[in-house]
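Enquirer: Give me a model of this one.
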Amino acid sequence: MFTKISHLWQELVNENEDEGIYLNEDNLVSSTNIETTKQKFHSFKLFVSPKIQALLLIEKQINQVYYQITVTFDYQEIVDFLELIQPQIIISNEKLTKLNQILSKDQNKDCSNHTFIFALLRILTEPLCLQEGYFGDYYQNQPIEVILRNRIEQERILHQVTQQIQQDLDLLIIIKMTIEQVQTLLQIDRLLIYQIKVPVQKKISDEIKFIDTVTYEAKVSSIIPSVLNFQEESCFNNIKNCEEKYLNGFYLAVEDVDNSNINNCLKESMQKLGVQAKIVVPIIVQNKLWGLLIAHQCFSPRKWKSSEVNFLKNISEYLAVAIYQYNCYQKLEKQKKLLEQQIEKKAKELQDALIAAQIANQSKTEFLGSISHELRTPLTCIIGLSGTLLHWSQDKQHKLSTEQQIRYLRIIQDSGRKLLQLINNILDFADIEAGKSLLFIEQISLQNISNMIYLAGIEIARNQGISVKLDNLTTPELDLFYADGERLYQILLNLVDNAIKFTPSGGEVIIRLMRNQNQVIFQIEDTGIGIYEEQISLLFTKFQQLENYRTRTYSGTGLGLALTKHLVELHGGLIEVESVVGKGSIFTVILPNSEEKNNIKPKIIEKEIGDIKINKTIVIICDDDEIGTFLCELLTAADYQVIWLIDVSEAINRIKLINPAVVILEKNQQISLSISNALKNDENKSFYLIVIRDEINGNDWENLSNSGIDEYLLKPLLPRVLLKKMSRIIKN
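Expert: The predicted model follows:
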């Protein structure tokens, strides 16, 4: 009876849709617990038009058979009801205006739709036995032993499903066996599962899309057409709050599709499939609609019994448990594989660390042998020649000529210079490794330092038949540059000395200098023996020589280029190598113009820094969880205020509000450039901008520098180097 009354209201809406306004529980803020200050009810159906105002109020559902309802056409009662629910109503302004116009006092409120009234009275005056016969005919028309046998068979199927779940059988096996047995027991023409949001990979690309489709099916015979992989998304998408209704316990039972009041789109779809009657029960897993258990009767209408509906509900609940267990198992398997991969990764890292330790130990052994050889050679010259000079200076009869004395003294001086350079390199490298090396940034003349290097190169190449040239491409306007002059001289001297060492007689070494507004570029080009491509990566490794110290033809400790690289990086610069075996090499040093004058009066500045409040806020823009966590923990432990931003679209505005001292970017080249360009345009920019890279070359750095990037960090991030840079930047 209640179903017929509900259908009657729907027919009223369909026939007068253009003239009136239809409201039900779906138009409220919350349809699961409908309660006002004065009234609590289950649901309602209200239609208001100039000709008729009809309210069907379902006050409560007593059980699966009985409902308590109120039907009224009284204008005042409908107005009072609307006032009660008005705070919760959600409708458009257009509908609200139309509703108020219909209910205005100048309208005729007498109900003139007598057809609707007569139809309602016909439903209400039908004998009650016909209504209850719908539920009782199952038991009245069958012997008790048949009823019990069916009940026992239902319990057996549920028990079997439980056992299958406990045995951790595959989900496909559980679902297939279950729907086949249920279809056989209930004599359903076709029982299927319509799964929601099934992941499917596209053939052309690796993109995953989600579809709603039939994934399982059981049929009474081969005459029934298969609907496996059938998709019908348009109908479900057009039904308002379809998924929410199913989550709230709704199920659909249709005895005759042709004479039902279901959605027209859905009715047409069922007619195409030859479905005459159907039941739809939701399968809910973890409060989400996983799919629908659907029973089809194909050749004739069917009155669905309450016991059949309840049994299908039980089956859907058991299947939900099986699906939940299967999903949990899949997650555990995924976590297991992930852990295995991490263990393999850690094992590989340990193996690599062991190999690296063995190589380091071998390199140190080589270094000790090399250093003893390098120290012994100049010391032998100094001691031997100074002893010779001392001996012959005491012999009055056989004195050395002035030319011989000058030659010996020059050899002693050269040996002493090499020895001093060797010792300085070792001490400098030890200081840098211990984090004690600091730069003294001051304004220097590029012309002066290039001339000094040129003269030193001529002195080193003396008597070796090697030509040294200076190619200064700068202008007087760009001569002044901020850097540590002593360290820059050391960098260039090491490279020039190295170029001369590996250039045979008759060769040439060119010292080239170029400059733009933001950086200076030094190139040391030689026509020497060159370097094999696979050996270039070893050039800047500490304690590393490309030849064995026992058999090599060129001297060296393996520290010069490693020290040079460290000094360049202390300046925030880059060093690159291009080489062709047999033709020569080009070493390129790129240094940024660092206008830091804080080292001129260190004591005064330290006092000034102590007197003011230092901004120690650091913003990190990073997607990588490991790097972000590492930076946050390390910098927080070092007493910095760290803010980690992930959303790039909001980062720029937030940075302007936060006003940090340092911004660290861990993004790709394009995103880093876009962020830096946006921040560079801000006239009030007062923070230091740093990027993190796996590797970087001269062109990359030039692009980043021109976009406002102040410095870079290379992976893997070293805590000591990072903290040292942060301390220097914050103090400056």
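Enquirer: Going by C-alpha atoms from here, please, whenever you check contacts or count neighbours.
Expert: Will do.
Enquirer: Check the burial of Tyr138 by counting its neighbours.
Expert: Tyr138 has 16 neighbouring residues, counting by other C-alpha atoms under 10 Å.
Enquirer: how much space between it and Ser306?
Expert: 9 Å (C-alpha to C-alpha, to the nearest Å).
Enquirer: same check, this time on Ala119
Expert: According to C-alpha to C-alpha, Ala119 stands 27 Å off from Ser306.
Enquirer: quick one, helices of the stretch 301-450 of the chain?
Expert: Along the stretch 301-450 of the chain, the stretches classed as helices by DSSP state H, counting those that start in this stretch are 306-394, 402-433, 446-460.
Enquirer: Whichever helix or strand Tyr216 is part of packs against which elements?
Expert: Using DSSP states H and E, Tyr216 falls within strand 208-219. Applying 3 or more C-alpha pairs under 8 Å, 6 or more residues apart in numbering; DSSP states H and E, one finds that strand 208-219 makes contact with helix 171-186, strand 190-201.
Enquirer: and for comparison, fold this next one:
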Amino acid sequence: MSSSQDLSFHQLLPLTIFQQLGQLLQQMAQELGNEALIVTEEALVSIPTRPEATDLFTLVVSQQFSALLVAERRQETGDRRQQEELTLKESIILNSVNSELGTEAYVTLQERNSELLNVKLTFEPAAIAQFLQHLNGCLEDNSLARATLARYSQVIQPNNATLQGKFTLMLLSVLAPSSHQNDAQESIYPFVSVCQPVEEALHQQIAHERLLNQVTTQIRQSLELPIIISNVVERVREFLQVDRLVVYQFEQQESAIGEQLPVIREQGIFNSEFRQPKAKRSVIPNSEFSTHGCVIYEARASASIDSVLNYREENCFIPASGCWEKYRQGFTLAIADVDKAYVLSSCLLAFLQKIQVRAKLIAPIVFQQQLWGLLIAHQCYEPRSWQENEKNLLRRIAEQLAIAIYQEELMRSLKLEKQTLEQRVIERTQALHDALLAAQAASRAKSEFLATMSHELRTPLTSVIGMSSTLLRWPSGEMSQRQRQFLQTIHDSGEHLLALINDILELTQFESGKAVLNLSEFALAQLAEASLRSLSDRATRQAVNIMLDLKISPDYRLFADPQRVSQILWNLLSNAIKFTPEGGEAILRIWSENDFAVIQVEDTGIGIAEEHLPLIFEKFQQLDSPYQRHYDGTGLGLALTKQLVELHQGRIEVESTLGKGSIFTVWLPNNREQ
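Expert: You can find the predicted model right below:
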């Protein structure tokens, strides 16, 4: 039998009365069993598109009994709440100075419980169906919930008279309470300390700040992210007195700097007993964020609470980008009772019941403006009304964990950059080493080739020089003057070619490290005079005046290789004669400077351009063009001279002015220990 009696009403009621009415409707739904659907405003807490209205409601839908209880906060309530909160904060502060002000804070808390709401209770099927349609619009991203609401909207009909009468009696007991309840409440008040709420709030705030300070200090002192998170999770669980506190990390994704967000699941902290195969990644439309992940840390109040370490949920999350965007912006989700909040999400509700979650508080961990993971508090056995200070604490702890993650990411980036640079240095060094070995191998091959060819050339060349020399000693009557000139040309050319070959052989010895010095004491002045005499004929033919300027005594003795020093003098003097025009001069100066013998050759020749000075000691370098060459030679003389000087641990320098001449100066150490 259906009831036609309309018991709907719309009036101002205190918040406590509204809560009692909601409890009555929940009792009716429990008596109806599984056929009844009960939905409260908590079902919309996790919906990102939920309107910003402050409506509270309880909805019961079944074939036999349906009811809708809705409450609107009065317009002035917002300002009043802000004023009350401000009064409470001021009272807490002033209470530390004057405890008498604690009375005001207590009165403020009492006023909150007596807040008046615009309450409407209706049993009209049309009004209930219209409200279901409104909920359907709020849940446009949840196809499963919308299907559930659509199914129940088909069963709405006038209430059963028996059930309606039973609820009416229960309703009267709430709206017309006995007078002794008020007397009991009034008798309690004088015996309650007026300072107790203020003191508790102040103590909680101090404890919160102390915990945050400890977490911040640990993050600054430690660079080990797994240790930081493990300690923080355990401390926060104990402080909030929750059954379980977990850190849920989403799968790897690209960070704002184009690198993957740091992952700490590779630290070997997972419980292999719960390891599950990785499922195919589900990506939110128009977003690169993956909703999949797993629990990487947990702290439990006791071993009787099931572990969810490495648990992952892959099928029940609603792929709505707005929800995750809200988390990314710092949204904190508080669910007092999952049985009420997820009544329209049977899959997620079943999952939460499986892992023993009755109430939960979630704060996002945002790293570089991306959602890295979630910090989640679980109450496993009973509902829990989360306080604002608990929400703020969990949110601030999550922010500190984000700082620790950022710190870990910086260290990881630095280590990666260091490893990359080290690898580049190793690769570059190896490349240079390989190039050096290749160059050395090529140089050795060239030197060996030159040495082999030089040896092969010396044998026939020696025969040519010897035979031409023998023929030149024959009596002049046996050959004509023209024949003698030809023989002389052959002999001189052979001598010149032999000198070049000897230079090449000697240079290859230096490059192969086979050159040695035969050190002994000798008179440097005598060696210099002998060098000038050996070149006097050449200087005369080229009309170059050569002079000797000795600034050492004839008895001055140099400890060196006399043959090598003679070669140095011969090379420098022959170069001076070669590049000095007719009428010019070349001067050989020798003096002593500390423990060095200084040899200097100055000429008034053609000089060397400044840009060519770095090249004159290079092998096979001729400063004039090969197509316009006026001077013969291979370009080995000065290169060989530099090698001879450095073999004595000395040095050679050059000064030159184009068109005016050059000055070559050699320092040879005169020390038996060298």
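Enquirer: Drop the TM-score for these two in here.
Expert: Aligned and superposed, the two chains score 0.39 in TM-score terms (TM-score structural alignment, normalised by the length of structure 2); 333 aligned residues with a C-alpha RMSD of 5.6 Å.
Enquirer: Out of the helices of the stretch 301-450 of structure 1, which gets nearest to Ile671 of structure 1?
Expert: Closest of those to Ile671 of structure 1 is helix 306-394, at 29.7 Å (criterion: C-alpha to C-alpha).
Enquirer: Run the angle between the closest one and helix 171-186 for me.
Expert: Angle of helix 306-394 of structure 1 versus helix 171-186, following axes from the mean of the first three to the mean of the last three C-alpha atoms, to 10 degrees, is 180 degrees.
Enquirer: Which strands and helices lie in contact with helix 306-394 of structure 1?
Expert: helix 144-166, helix 171-186, strand 277-285, helix 402-433.
Enquirer: closest one to Glu569 of structure 1 among these?
Expert: Using C-alpha to C-alpha, the nearest of those to Glu569 of structure 1 is helix 402-433, at 11.1 Å.
Enquirer: buried sites along that closest one?
Expert: Buried residues in helix 402-433 of structure 1, counting neighbours by 16 or more other C-alpha atoms under 10 Å, are found at 405, 408-409, 411-412, 414-416, 418-419, 422, 425-426, 428-429.
Enquirer: cool, and stretch 653-665 of structure 2?
Expert: Neighbour-count burial for stretch 653-665 of structure 2 flags Val654, Ser656, Gly661, Ser662, Ile663, Phe664, Thr665 (criterion: 16+ other C-alpha under 10 Å).
Enquirer: Show me the two of the residues you listed that sit farthest apart.
Expert: Farthest pair in the buried residues of stretch 653-665 of structure 2 (C-alpha to C-alpha) is Gly661 and Thr665. Separation: 13.6 Å.
Enquirer: Does the closest residue to Leu704 of structure 1 other than its chain neighbours lie in a helix or a strand, and which?
Expert: Leaving aside its sequence neighbours, Leu704 of structure 1 sits nearest to Leu673 (C-alpha to C-alpha, 6 or more residues apart in numbering; 6.6 Å). Assigning secondary structure by DSSP H and E places Leu673 of structure 1 in helix 669-680.
Enquirer: Let me see the contact set for Thr108 of structure 2.
Expert: Contact analysis of Thr108 of structure 2 by C-alpha atoms under 8 Å, 6 or more residues apart in numbering lists Glu84, Thr87, Leu88.
Enquirer: got a winner among the residues you listed for most neighbours?
Expert: Within the contacts of Thr108 of structure 2, neighbour counts (other C-alpha under 10 Å) peak at Leu88, which reaches 22 neighbours.
Enquirer: Are we agreed that it is in a helix?
Expert: Yes - under DSSP: H, G, I helix; E, B strand; the rest coil, Leu88 of structure 2 falls within a helix.
Enquirer: Help me confirm that it comes into contact with Ala105.
Expert: Yes - counting by C-alpha atoms under 8 Å, Leu88 of structure 2 touches Ala105, with 5.1 Å between them.
Enquirer: how close does the residue nearest to Asn545 of structure 2 when sequence neighbours are not counted get to Asn575 of structure 2?
Expert: Leaving aside its sequence neighbours, Asn545 of structure 2 sits nearest to Glu585 (C-alpha to C-alpha, 6+ apart; 4.5 Å). From Glu585 of structure 2 across to Asn575 of structure 2, the span is 12 Å (C-alpha to C-alpha).
Enquirer: can you check Gln196 of structure 2 too?
Expert: 109 Å.
Enquirer: Who has more neighbours out of the two?
Expert: Using other C-alpha under 10 Å as the criterion, Gln196 of structure 2 and Asn575 rank with Asn575 on top: 17 against 14.
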